[in-house]
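*Asks:* I need the structure of the sequence given here:
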Amino acid sequence: MNKTWWKEAVVYQIYPRSFQDSNGDGIGDLNGIRQRLDYLKRLGIDVIWLSPVCQSPNDDNGYDISNYQDIMNEFGSMKDFDDLLREAHEKGIKILLDLVVNHTSDEHSWFLESRKGRENPYRDYYIWKEGKEDGGCPNNWGSCFSGSAWEYDSQTQMYYLHLFSKKQPDLNWENPKVRDEVFEMMDWWCEKGIDGFRMDVISMISKDQAFPDGEVKDGLYGDFTPYSIHGPRVHEYLKEMNRRVLSKYDLMTVGETAGVTIEEAKKYAGEAQEELNMVFHFEHVESDGELGKWTDQKPNLLKLKQILSKWQIELENSAWNSLYWDNHDQPRAVSRFGNDSSEFRELSAKMLATCLHMMKGTPYIYQGEELGMTNYPFSDISQFQDIESKNAYEELVGGGHTSQERMMEYLRCKSRDNARTPMQWNDKEQAGFTNGIPWLAVNPNFKEINADQQIEDPASVFSYYKKLIALRKKYDVIVYGDYELILPEDTRVFAYIRSLGKERILVICNFTEQEVSVTIPEIDRIEEKEYLIHNYKGKSSMHQGILKPYEAAAIYWKKK
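*Replies:* This is a model prediction of the structure:
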């Protein structure tokens, strides 16, 4: 494995709309991020991943781009972006841009031209198809956001494909002109000085050109994934992207690759593949409820260990892992994988951080995760802004698949809006996020959970994350060491060993609110050991085989 800066980096994801408002309109912006750079520097992170900031009508909160080379009005101007990039670089922080090129907004100039007529030069920038003989959609594919993946356009009497919202038409990557446009745009941003790209649903850019019907699993629509994820030319396109753009700069690249397998990940991110640096897989955050992702069941630890360990072991010496618990599309980590009660929130937040940050790969922190921010106590569908949540409620409750009460429980557990509530900076009005009315309500627990209370407190979740980041910079074994799962059948404890040369680290995490008895021979055999980090005050009783509720530690020693 080659040593590189992006393997050693810790990334902090910012959802700009919810991070910091600088002008009182209730919406976070680029100048707000600039105001908080010192906070991020203090935490110790190396890279900011900015969720989309390009011009957008905001049908899907910026993931529907209408101009790739301009900034969303609500977020500021291109000068504001340039100032943010410059100031971040001055503080030693790199900027990763969100690249959304599977689709554009239907308000993008390319699409406005494309829908004007069948002979328009931009027609083939998108995927247009005739309807079936009965006038129905070209096939039975369903959209990720409910309903059909096809929208009828009366102007030219054809359908266009949108795997997400109908305001997000898919680009036709088969057309070399589309690729030229995308690569020129990427080059423009790289010349501006950005440090890399997180690539939105990049595994979906190549479609099976036969566009066959998909299997109908639930409801009315067919599954498009066998024909649109890891499609026939996706690796060809990414190699071309790498050759024409990425290889010319010292960039960090991570692809969002839903449905990715280990073998596919090696193609996307293998050291010799010349495509991407790493990918996001979703196995550990996917749900198997009766209604797909909509469930209130807690994750199964045995399954979680198997999935994360599989990725650790099978990518060893061939591709690089990205490590995360949550992001803008996932509920809050401490509410989902830990325990957000007042008694156990801090302990379990620290435990989850220990478990993740001691693994091999590049860790991603989602804004507020370093404070132990929690899911929001939603009580009514009117409180949601997220298009996915609102559409699912309408489809599942309106269609009689579940009750209003059950669906609200599912949304409280899984809605994307849980992650999008404003950052909690202090205990003053609107948690210091804005002096206006926030676009999405602030979590009412901001008086107990906020940055101001934690920054100076050595026992806080923030200080714990700060220490974890510092340890990663100090010990090569954390970044580059091999991984070995121990206690694989234990349903309560996640434990593993990292090793590099003579260095060893034992990581042990109790995922329950009960005291657990556990036998770890490794601990007893070590004469000279050091607790690098431990989430309880005082001495641990691990050497007696006892783990307290949500107890976690990383223990270091050198083999003789």
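*Asks:* Could you use CA atoms for every contact and neighbour count after this?
*Replies:* Noted.
*Asks:* Now do the helices in the stretch 1-150 of the chain.
*Replies:* Using DSSP state H, counting those that start in this stretch, the helices of the stretch 1-150 of the chain run over 5-8, 30-35, 37-43, 78-90, 109-114.
*Asks:* next up, for comparison:
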Amino acid sequence: MTVTERVWWKDGTVYQIYPASYKDSTGDGLGDIPGIISKIDYIKDLGVDIVWLSPMYESPQYDMGYDISNYEAVHAPYGTVADVEALISDCHSRGIRLILDLVINHTSDQHAWFKESRTSKMNAKRDWYIWRPARYGAEGRRMPPNNWRSFFSGSAWQWDEETQEYYLHLFAEQQPDLNWENPVTRKAIYDSAIEFWLKKGVDGFRVDTVNMYSKPPGLPDAPISDPGVFEQPASMLFCNGPRMHEFLREMNQLVLNKYDTMTVGELPHTPDTAHVLRYIGSNDRQLDMVFQFDIVDLGQGKTNKYQFEGYALSDLKAVVEKWQSFIAGTDAWTTAFCENHDQGRSVSRYASDLPQWRERSAKMLALMMCAMTGTLFVYQGQEIGMINAPKDWSIEDYKDIESINYYNSAVARSGNDPAVRDHVMKSIQILGRDHARLPMQWDATAYSGFTTNKNGAWMRTHDEYKSINVASQLNKSDSVLNFWKKMLSLRKEYKDLFIHGSFKGFDMTNEKTFVFAKAFGKDKAIVVCNFTAEEQKFERPGVNGKFELLISNVEGVDGTESVLKGYEGRVYLVN
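*Replies:* This is a model prediction of the structure:
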């Protein structure tokens, strides 16, 4: 494949759906596959080309479906395999592709494979997971095999009383890690998790935690970066292990290459662009593209994400420039996104969710994102400008295991210090994964039209659903929803420039505005965004040609104005 070869997953826009929170068709308070099917025409009308469905597999739901107990079955409240087949068919009949979430670093502890693995040290599936004997400290105290910290707080090791060994879980204790060193295990994963669904017509996968399958030999201790506790962050050890690239090549050779698929990998803790390029070069097919999390990680604490430290606009600009530019002159491809199921809402994170600025902020971010190089990913509700949960919600209103575990552990470590409790809560109010998981806001009826259940949805509905919903925006020409539709249409119309063009930033230390150019051949565009509520002076960058305003998120602007209004965004074509 050459640098310029066009394939469907490059030019397409992806719309991510979180099944629990999209649309409830049965009245049980939980979203489901038939609910998604009922909204296919809405999705088509939005102007997207690919739907990414977050995990819908059979699961005990300790981690919202990322703990899978059967890859070949569907979580019963969501529907059936036949429902997913109907969704595939309905998407394809409208020219939309469907990709699934591929979660193969770990399974649920309720998966038949793990149940068998834990029955005995002699069981044939014992080596399908990562088991180790205890080590012993002072006074013969039993300790985990190493000091790795789980992403969900506490040790990454769980003691199993029955067989007197520990098993590794980088995430929740209910999510034991699979042993990718075992070729029999790998073959089972390929057959059950991947090919089963490709045979049913899915078009690819978003690959969860794609760089964690290969653990370092000997599973050494992590360096001490958080003094005072035994468990330490260890991502520098278990991410990008020695056999990672080998495993991904094998996955392609044995399964994916038989189908016309796309793969997008979740690639955390990999800041080195040269290493990222090793994963996504098209001549050595491992992944088609990856998510780089620097933009959504902005402001996170160094030892835990929920120690929010804030960031400057120049930090955001540097991140965008790095990942927009790193594929230049290569055979690789990139992604553009600022929301997903694990992040706070972009309007609340990067702009302003105050009532007077919310809509304009949402449109400015839409304008900026639609001008980005790479495959664009839009998360459900982003298209109507959904925002973070209100600040007066208590920790009891949150559901996510990551937020709750960290809140409880941090408060306990501090002896219930009010200052610590308040800071953790403020961090969760910005970064919590639950913000993206609130029920989709369809209309102003009870529970935002998401469910008919008289007791409400599985999770509290946002207080602002009456003012932020699809129904109120569908026929309003200047709504956030219709602005997104317009921007996605322009992105397709000028796809050479926006999807495939090169990126150049201007005045990158400016903490108020973000100005960048896109270029493809002789075609050029200038994108201008004011990230403040105050008016900002706008000086056109030194780009030769006549500036013609393509679009603005403020009514009545003709493009000649030298001042940007609060949260104003513009795109100029330069002829």
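*Asks:* Tell me which of the helices of the stretch 1-150 of structure 1 approaches Leu220 of structure 1 most closely.
*Replies:* Leu220 of structure 1 lies closest, by C-alpha to C-alpha, to one member of the helices of the stretch 1-150 of structure 1: helix 109-114, at 28.1 Å.
*Asks:* So Ser120 of structure 2 is in contact with Gln164, correct?
*Replies:* No - if you go by C-alpha atoms under 8 Å, Ser120 of structure 2 and Gln164 don't touch, sitting 9.7 Å apart.
*Asks:* For the spatially most central residue of structure 2, give its distance to Ser403 of structure 2.
*Replies:* Residue closest to the mean C-alpha point of structure 2, counted by C-alpha atoms, centre = their mean, is Asn340 at 3.7 Å. Distance, Asn340 of structure 2 to Ser403 of structure 2, by C-alpha to C-alpha, to the nearest Å: 16 Å.
*Asks:* Lys504 of structure 2 too?
*Replies:* 37 Å.
*Asks:* Map Lys350 of structure 1 onto structure 2.
*Replies:* Structural alignment (TM-score structural alignment) places Lys350 of structure 1 against Lys363 in structure 2.
*Asks:* whoops, Arg332 of structure 1 was the one
*Replies:* Aligned partner of Arg332 of structure 1 by TM-score structural alignment: Arg345.
*Asks:* Its match and His435 touch, don't they?
*Replies:* Yes - Arg345 of structure 2 lies in contact with His435 (C-alpha under 8 Å); the separation is 6.4 Å.
*Asks:* now do the same end-to-end measure for stretch 51-62 of structure 2.
*Replies:* Termini of stretch 51-62 of structure 2 sit 24 Å apart (C-alpha to C-alpha).
*Asks:* What of stretch 91-103 of structure 1?
*Replies:* OK, stretch 91-103 of structure 1 end separation, C-alpha to C-alpha: 34 Å.
*Asks:* So which residues make contact with that stretch?
*Replies:* Outside of stretch 91-103 of structure 1, the residues within contact range by C-alpha atoms under 8 Å, 6 or more residues apart in numbering are 37, 41, 45-53, 63-65, 85, 88, 162, 168-171, 182, 194-202, 204-205, 252.
*Asks:* Count the neighbours of Gln367 of structure 1 for me.
*Replies:* Neighbour count for Gln367 of structure 1, taken as other C-alpha atoms under 10 Å: 24.
*Asks:* ignore the last one, Ala319 of structure 1
*Replies:* 25.
*Asks:* In structure 1, what sits opposite Arg433 of structure 2 in the alignment?
*Replies:* So Arg433 of structure 2 corresponds to Arg416, using TM-score structural alignment.
*Asks:* How about that match: what's its closest non-neighbour residue?
*Replies:* What sits nearest to Arg416 of structure 1 in space, not counting adjacent residues and going by C-alpha to C-alpha, 6 or more residues apart in numbering, is Asp329, at 4.8 Å.
*Asks:* Is it correct that the one you found is in contact with Ser389?
*Replies:* No - applying C-alpha under 8 Å as the test, Asp329 of structure 1 and Ser389 come out as separate, 10.9 Å apart.
*Asks:* what residues are shared contacts of these two?
*Replies:* When C-alpha under 8 Å, 6+ apart defines a contact, the residues bordering Asp329 of structure 1 and Ser389 alike are Ser415, Arg416.
*Asks:* Look up how far Arg233 of structure 1 lies from Gly214 of structure 1.
*Replies:* With distances taken as C-alpha to C-alpha, Gly214 of structure 1 is found 19 Å from Arg233 of structure 1.
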